[in-house]
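Asks: here are the coordinates; sequence isn't available:
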């Protein structure tokens, strides 16, 4: 199967890890982006075909998204992770850190959460198969290469997965902006799965039942809540900070 991707970071990530996936590259005619020159040199060294395309054609192929003047057609050979793969990931880590997205339906937010997860060293991101954004070209572009590095595990039954995590002694922390117990009062150094709710309704009630702890991010201004990827980044890097101080 062939997929269209775009954006400098996304293409660099595939070029670094598996350049054989490229079918061809489309470059914007008369581009003035100096960052593309270095990338083109790397693509040339790998013998990847580069074609010139108009902005109108590229905008149409990406539905008007910010493609940064470069589009690629790639073979979709990435591994599809399943719930059972969690057992392998957990066995490889002494203090696992997982991110669970419960109902994140915007591809931009999915990509941004993957990018945060990669930066924080998250071992896997878990999402339900239903009510979740697809890992499409938009999500991959926003992820800036993280879609190639962070295992994204789609599970049929999130409640069953949470039970599995509990059986393996992970502490389940949910997030809700209406609770008094805040992020900085929580101990995040233990084996941990952090749950971020969807853009509109937050965590589902069934998901909430499996949480060992529910935290909020203290807000000092007038806004009521944060974008899910921003909130995920704040929580994950507080976990990183605490773990580095152990």
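Replies: Alright, I've got the coordinates. Model, not experiment: these values are computed from the prediction. Numbering: from 1, shown residues only.

Asks: going by C-alpha atoms from here, please, whenever you check contacts or count neighbours.
Replies: OK.

Asks: which residues in the protein form strands?
Replies: 2-6, 22-28, 50-53, 70-75, 97-102, 124-128, 152-155, 171-175, 192-197, 213-215 (DSSP state E).

Asks: reformat those as TSV; add mean neighbour count and distance to residue 112.
Replies: What follows is the strands of the chain, written out as TSV (neighbours: other Cα atoms under 10 Å; distance: least, Cα to Cα, whole Å):
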stretch	mean neighbour count	distance to residue 112
strand 2-6	18	15
strand 22-28	19	24
strand 50-53	15	28
strand 70-75	21	20
strand 97-102	24	12
strand 124-128	23	12
strand 152-155	20	13
strand 171-175	23	18
strand 192-197	24	13
strand 213-215	19	21
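
Asks: included below, for side-by-side comparison, is a second structure:
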């Protein structure tokens, strides 16, 4: 699995050195930066610009690339022991997924369930600025079954919807919590919303009735975590 970009390059070397298989440089570094890279103990493989562009599939690699081990997903059972987890249903944009994971990790959420058979972790790790490397993620196929299992475990289920009750007016449950977010455009189905205990919305002004899913998540997560 290849990741690239200066920030994620050093984040992984500093926090997850054991995951690195190959280290590539496609630029000349100043003495201090080069010395720092050498200190991690990896053999540096130099790439020309054209090869680096091919490795990064045209992405902005900034001359810093790493080949790392595949991300290891966790099981749903492991996440059942957490206090606050996030479920993404129909969210496909890796930029949004990465931003949600970065925010979730920074604000204290403890894990994520992605409804789907696969997730492009190269992009998610990059767009989360590395936070995905430290954040447990489970892949599950059937959201209704997942919600049933979590409810039986004692979780209080919140759905995010533009027509939901305003989050700043609600008393947030003291139980372990789940926040369910729907995809860009379609949102959550009525079946999913009915499975949840409450539906949360955000007060909007100036004629707008929706936010980008990652922006909405940041607001809801902050309100839930700091209620």
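Replies: Thanks, I have it. Computed from a predicted structure; not experimentally measured.

Asks: so after superposing, what's the score?
Replies: For this chain pair, the superposition-based TM-score is 0.89 by TM-score structural alignment, normalised by the length of structure 2; 226 aligned residues with a Cα RMSD of 2.1 Å.

Asks: what residue of structure 1 matches up with residue 98 of structure 2?
Replies: Aligned counterpart of residue 98 of structure 2 in structure 1: residue 111 (TM-score structural alignment).

Asks: measure its match to residue 152 of structure 1 for me?
Replies: 11 Å (Cα to Cα, to the nearest Å).

Asks: now swap in residue 163 of structure 1 and tell me
Replies: 19 Å.

Asks: over to residue 25 of structure 1?
Replies: From residue 25 of structure 1 over to residue 152 of structure 1 (counting by Cα to Cα), the distance is 26 Å.

Asks: same check on residue 58 of structure 1?
Replies: The value you get for residue 58 of structure 1 to residue 152 of structure 1, if Cα to Cα is used, is 28 Å.

Asks: show me what contacts residue 142 of structure 1?
Replies: 108, 111-112, 115 (Cα atoms under 8 Å, 6 or more residues apart in numbering).

Asks: select from those residues every entry located in helices.
Replies: Counting by DSSP state H, the contacts of residue 142 of structure 1 place 108, 111-112, 115 in helices.

Asks: just those now: which is nearest residue 83 of structure 1?
Replies: Using Cα to Cα, residue 111 comes nearest to residue 83 of structure 1 of those, at 20.5 Å.

Asks: break down structure 2 into its helices, ranges please.
Replies: With DSSP H as the criterion, structure 2 has helices spanning 6-15, 31-38, 49-55, 76-79, 94-107, 121-127, 143-152, 190-195, 213-225.

Asks: isn't residue 195 of structure 1 up against residue 176?
Replies: No - assessed by Cα atoms under 8 Å, residue 195 of structure 1 is found out of contact with residue 176, at 9.7 Å.

Asks: hang on, the earlier thing: format the ones in helices among the contacts of residue 142 of structure 1 as JSON lines; extra columns: distance to residue 10 of structure 1 and neighbour count.
Replies: Below are those laid out as JSON lines (distance: Cα to Cα, whole Å; neighbours: other Cα atoms under 10 Å):
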{"residue": "108", "distance to residue 10 of structure 1": "14", "neighbour count": "21"}
{"residue": "111", "distance to residue 10 of structure 1": "11", "neighbour count": "27"}
{"residue": "112", "distance to residue 10 of structure 1": "13", "neighbour count": "25"}
{"residue": "115", "distance to residue 10 of structure 1": "11", "neighbour count": "23"}
